[in-house]
Structure formats: structure tokens, C-alpha cells
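1. need coordinates for the below:
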Amino acid sequence: MFKLSIVVPCYNEEEVLHETTKELTRIVTNLIKSDKIAPNSKIVFVDDGSKDQTWNLIDEFSKENEIVSGVKLSRNFGHQGALLAGVTAASKDSDAVVTIDADLQDDVNAIPKMVDSFIAGSEVVYGVRNNRDTDSAFKRNTAEMFYKFMGWLGVKLVPDSADFRLMSKRACEVLLSYKETNLFLRGIVPLVGFKSDKVYYARKERFAGESKYPLRKMIKFALDGITSFSIVPIKMIMGLGFFIVLISIFLLIYTVVQKINGHVVSGWSSMMISIWALGGVQLICISVIGEYVGKIFSEVKHRPRFTIERDIYTEKTLKEEEE
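-> Sure, this is the predicted structure:
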């Protein structure tokens, strides 16, 4: 038997925490009874600077339920930072770590299948959606475009896979050796290597509360993924520059020919269009380059990716070792 820890990042999840704890406790208890995981396996809730009663509930559940523990971050570090904090804490003494969101959209019943795959020898097991029926047409189409675009950029992602996965202790250690501040775990985890597998499941509607990933955050997340793993956009800017130069040369030749033929046309409209078009292209190019410079600025400072205020998981682990 091996010790399993289930890491659950939480940000203002008081509405779903009771049900999430109940469902995950059921899964862990059944796995323990079937002798697939060790009795000291844990559920690790990571409070990512919540402003509601999320941490108080985690603290309360940890006192009532020996399976439940928690990690409280000093402030909001974002979903990816909270995930990494949980993996960092849990992987110290766990043989495998499952990460899953608190909203119960990912099917907890897929966890036993992940465990079976891990026992069979897989070190990374991805939870993959078998459909996108719960998504709007806009989200479904943009997600498909994103995965295709990332593939075109040469970034290896697992399509329709988010942050629901199982990783062995060795895979977690390799993941934690990647020190970048701009985290995009969906792109980093495939770089870890090792034998991998996929478990398919049907994604559900959110149990309660509001999504923590509105359109604005989704766009930012996608941009982080693109600019953290590929310099193709910068190369595209160079191509765009050459293309504009070619158009300029063509227009220059056209203007000279028109002048020779005596067809002089007022150029106010074309001039204004050119100025606005080139100005827009320049701003876009500067913005793309600025995005990369900004990431370099963040990385070179080497600031901590998260700060832990309290670690109930470690407290419980030390207490169990003493007993």
C-alpha cells in the first residue's frame, strides 16, 4: 500500500467545501478499505488567501476528520501557486499526489481509476474530459482553438486535460525542480516525462458558487501559457515586419508608376489609413515584446512562488509519527 494525498486548491469555496469534503472522504475511505492506499492518506485543502470562511471550515474539518488537513497561504497567490504549494507540502512524505479543484466539476470517481493506473506502473495519470457538453459554444470553440494553437507553437499539452491528475513522488520532485515564477502547470507537467496514462471522465456542472475563472482570467491564463513556453510570437513579429516592408516597396513602385503616368490622386485617405494601421501594428508588436520582458523581470527577482502561513498537513504528519 502507498500513501496518497489529494491536493485541493481553494479560493472562496465555502459554499462547496462541505460537499467536496464529503465526496473526497468517501473516495479515500473506500480506497483504504480496499487496501489500495495506506490508512494515513490525506486530503490537503490549500486556502489561497480566501476572504470568506473557507479556512475556518478547513480548520474545523481537520479537527473532526483525521483524513482532512490543510495549508493556509499568507495571501492570494493564484490557482497555480496554490496547487504548487499543496504539491510541495504533500509530496514530502506521500508516494502519489492527486490534484483536483474544489468545485466538484471534475469527477472524483475517476480517482480510483487513477490509483489503479499508478499501481500498474504509471507515474503521471491525466484526467481527460470525454466531452465539453457543460461548456458554452464560445468556451468550447476557444478551448479547441487554444489547444491547436499551442500544438502549432510546439507546446506539448494534453488536450481537454486541466489540473486534475495524479503524479508519483518522483514526478512531483521533478516538477518542483522547475523554478519559473510564471506558472503554467498544464505545460510543465508533460515536460516531466515518465510513463503516463489517461483516465477519461464526464465533467459536471459546478456544484455551487461562482467560477473563479471568468473570461478575463481565462485570457490571461492562455497568454501566460503561450508566452511561457514559446518564442514563436516574437518570430512572427519579425515576419510581420518583413511583410509590411514588402507592402511598402510595392506601394512605392505603384506610386512612382502612377506619378509617371500623370495619375495623381489626393493621398489623404491612404496616408491616414497607413498611419493608423502601422501605428496599431507597432503597438501590438511592442506589447508582445513587453510581455516577454515582463516575464523576464518577474523571473530574475526570484521571489517565492507562495508563502505558507500555517501547515496543518505537516502538523498532523509529525503527530502521527510521534504516535
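
2. every contact and neighbour count from this point should use C-alpha atoms.
-> OK.

3. now do residue 44 against residue 240, distance only.
-> Going from residue 44 to residue 240 by CA to CA, to the nearest Å gives 48 Å.

4. and for residue 27, the neighbour number?
-> 16 (other CA atoms under 10 Å).

5. in three-state terms, label it for me.
-> Three-state assignment for residue 27 (DSSP: H, G, I helix; E, B strand; the rest coil): helix.

6. quick revisit: which one's more surrounded, residue 44 and residue 240?
-> Higher neighbour count among residue 44 and residue 240: residue 44, with 28 against 14, using other CA under 10 Å.

7. I have a second one here; can you model it like the first so I can compare?
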Amino acid sequence: MITIVGKPGQLGNSLFLFANFLACAIENNFNIANPAFDEYAEYFQTTGRDFFCRYPARASLWRGNRWTRKIFFSFNYYLTRLLVRSRFKTRIFRAIALDWEEQVRLDSPEFLALADGTMILFAQGWLFRDGTNFNKQADAIRAFFEPLEVFQHNVDRLILRAREDCDVLVGVHIRHGDYKRFLDGKYFYEVDEYARLMERVEEMHPNQRVKFLICSNVKQSAADFARFNFIFGNDHLIEDVYSFAKCDLIVGPPSTYTMWAAFYGHVPLYMIEDIEAEPCFDRTQSFLAASIK
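-> Okay, here's the model as predicted:
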């Protein structure tokens, strides 16, 4: 069994890390447990009913709660650190811990042999990647991360309202908050800059009614978007990303949050690296290369 014990960031990073391990596990008939998914487990149909967040998906006798899941994660995390520091290696327990820029290919013969020959292999790090099988197993990955019905229902209601008076629904991710500090604010854009970008997106569809679904990690003012046909999202971590997945287009700064939405819903994505540039939507999902290779 491969046990994931690394937390590489927030929701988007956690989903892509888990998904790469899933691709490997599905292709090679491995078992997975992911105690590091404790913060998000309750949102999904598979992990919400399994204390251990396992693949193949199954229900555990006891589901626990956020507090007990956190304790279980901490136990596995510190056990992994102990194994790494002591260089303890047996066929029963072994650990791999990566630095941030270090990468392990999950489809490599070396990793496959290690996983197959170890009863419990602990994995901590960000760049565990299976580029060979991620696309191959994409539909199975999407099915595994299906949200609970209550969240799906809320998303469907929002999208139904959003599409009442539009031909093109564009998801706009205004990433403020943490992005003011991330990379020294490189991808932090002011509201008026987003508004100008939205105008350019409208101009790309001259004969269609464009509507914007705006989601942000900081409360936004409706007055700033009064000149647009728009609707705010539900202001919910899971509902917002899965609402984006039901749009026709998505725009936002580079983030695995919107990348996941684009992957899950097969939605063209424009990642804003230059706020003044003309929008160019990635319709081939080439952006996934950063998360699977």
C-alpha cells in the first residue's frame, strides 16, 4: 500500500497529487491511503465515507471527523519523518520524502518495483507524477473525485440560474488574499484589471450574450462589476471549483484550483500571466503538463 503523507498546498495541489497516485494505482493495481487529504475528505463521495481515504474506494466502519482525521494524518506524517531520518528500510515499512523541486516518476520501473516490494510505502512531497497514466485514467480520476450530492445540487442550481440569460458562461477566478504575497504578488491583479480583461473576453464574442461567474477567496463588491452581466459563485471552496467546471470558459491567474476545474469539466482555460495581454484559451488542456509531468 502507498500511503500519502505530504500536504503540498491547498485544495488544487492536493487533488492533483492524489490524482497522480490514483493514475498509478489504477494502472498497476496498487492500494492507496491518503491521510493527508483530511481537510477535504468530507466533500467527496468516496473519501467522505472512508476514514483512510483509500483506493480502491470503500467505506470504513468508522468515518471519524476532521479532528480525528487530523490526528491520524499527524501520526503518519511524524512516522514518515522518523523513517526518513533513521534511514529505516524494510519490506514492511519504507518512506520517500522529496524536496520541493525533487521529482519521482510513478510510472518508472524503479518506483513500481519499490511500491510492489514494500507492504506500506509512505510518500511525502509534491512532484510525484505519472504522466503516462494520468490522461489514460482521466475518467476514472474524475469519477473518484465526484462531490457529495448536496454540493452537486447547489452547483446545478447556481449554473441553471447563471445560464438563463446567456450564450457563453465564463468563470472568473479572482485570486486575492494569499496571492498578494505569493511570488511577491506576481499574479495578484486589482479588480479594475480583471474588469478590463472581462471586457476583452466580451469583445471576443460579439454576437453572443456573455455572462461571468465570479468566484474569489475574498469578498468582492457587486458595484465593481455593475456594467457586466454576472453572477457571484456560492462562496464555497468545493462548489466554486465545480461550478467553474460547468462553465464554457475559465479565466484566472495560474493556479491548480482553476486547472482542476478545467480538467474536471473539459473547459478551455486562460491562465493570466500578463493581465494586459489578449486572452488565449487553452482548448487542448496543455496546461496539465505542469501537474502530471
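
8. and the TM-score between them?
-> Once superposed, the chains reach a TM-score of 0.30 (TM-score structural alignment, normalised by the length of the second structure), with 157 aligned residues with a CA RMSD of 6.6 Å.

9. SS state for residue 95 of the second structure?
-> strand.

10. distance of it relative to residue 28 of the second structure?
-> 19 Å.

11. now residue 116 of the second structure
-> From residue 116 of the second structure to residue 28 of the second structure the distance is 9 Å (CA to CA).

12. so between these two, which is more surrounded?
-> residue 116 (17 against 14).

13. where's that one relative to residue 79 of the second structure, distance?
-> Distance from residue 116 of the second structure to residue 79 of the second structure, by CA to CA: 21 Å.

14. before we move on, what about residue 159 of the second structure?
-> Using CA to CA, residue 159 of the second structure is found at 44 Å from residue 79 of the second structure.

15. same thing with residue 112 of the second structure?
-> Distance of residue 112 of the second structure to residue 79 of the second structure, computed by CA to CA: 22 Å.

16. cool, and residue 26 of the second structure?
-> 26 Å.

17. the two: who's more crowded?
-> More neighbours surround residue 26 than the other of residue 26 of the second structure and residue 79, with 18 against 14 (other CA under 10 Å).

18. give me the element the more buried one is part of.
-> Assigned by DSSP states H and E, residue 26 of the second structure belongs to helix 11-28.

19. counting by contacts, list what that helix packs against.
-> strand 32-33, strand 127-129, helix 131-134, helix 138-144, helix 256-265, helix 289-292 (3 or more CA pairs under 8 Å, 6 or more residues apart in numbering; DSSP states H and E).

20. next helix or strand past the longest one?
-> Next along the chain after helix 256-265 of the second structure, taking DSSP H and E as the criterion, comes strand 269-271.

21. now do the buried residues in that next one.
-> 269, 270, 271 (16 or more other CA atoms under 10 Å).

22. check stretch 19-26 of the first structure too.
-> Neighbour-count burial for stretch 19-26 of the first structure flags 19, 20, 21, 23, 24, 25 (criterion: 16+ other CA under 10 Å).

23. which residue ranges of the first structure form helices?
-> 17-33, 54-64, 79-90, 111-119, 137-152, 169-176, 185-192, 215-229, 232-260, 268-300, 312-322 (DSSP state H).

24. dump those to CSV, plus distance to residue 199 of the first structure.
-> Formatted as CSV, these follow (distance: least, CA to CA, whole Å):
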stretch, distance to residue 199 of the first structure
helix 17-33, 16
helix 54-64, 29
helix 79-90, 20
helix 111-119, 7
helix 137-152, 19
helix 169-176, 18
helix 185-192, 15
helix 215-229, 23
helix 232-260, 32
helix 268-300, 34
helix 312-322, 27
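
25. pick the most buried one from the ones you listed.
-> Here the criterion is mean neighbour count by mean count of other CA atoms under 10 Å, and of the helices of the first structure the winner is helix 79-90, at a mean of 24.

26. spell out which residues sit in contact with residue 84 of the second structure, please.
-> Residue 84 of the second structure sits next to 95, 96, 97 when contact means CA atoms under 8 Å, 6 or more residues apart in numbering.

27. check residue 248 of the first structure too.
-> Residues counted as contacts of residue 248 of the first structure (CA under 8 Å, 6+ apart): none.

28. now it: how far from residue 241 of the first structure?
-> In terms of CA to CA, residue 248 of the first structure sits 11 Å off from residue 241 of the first structure.
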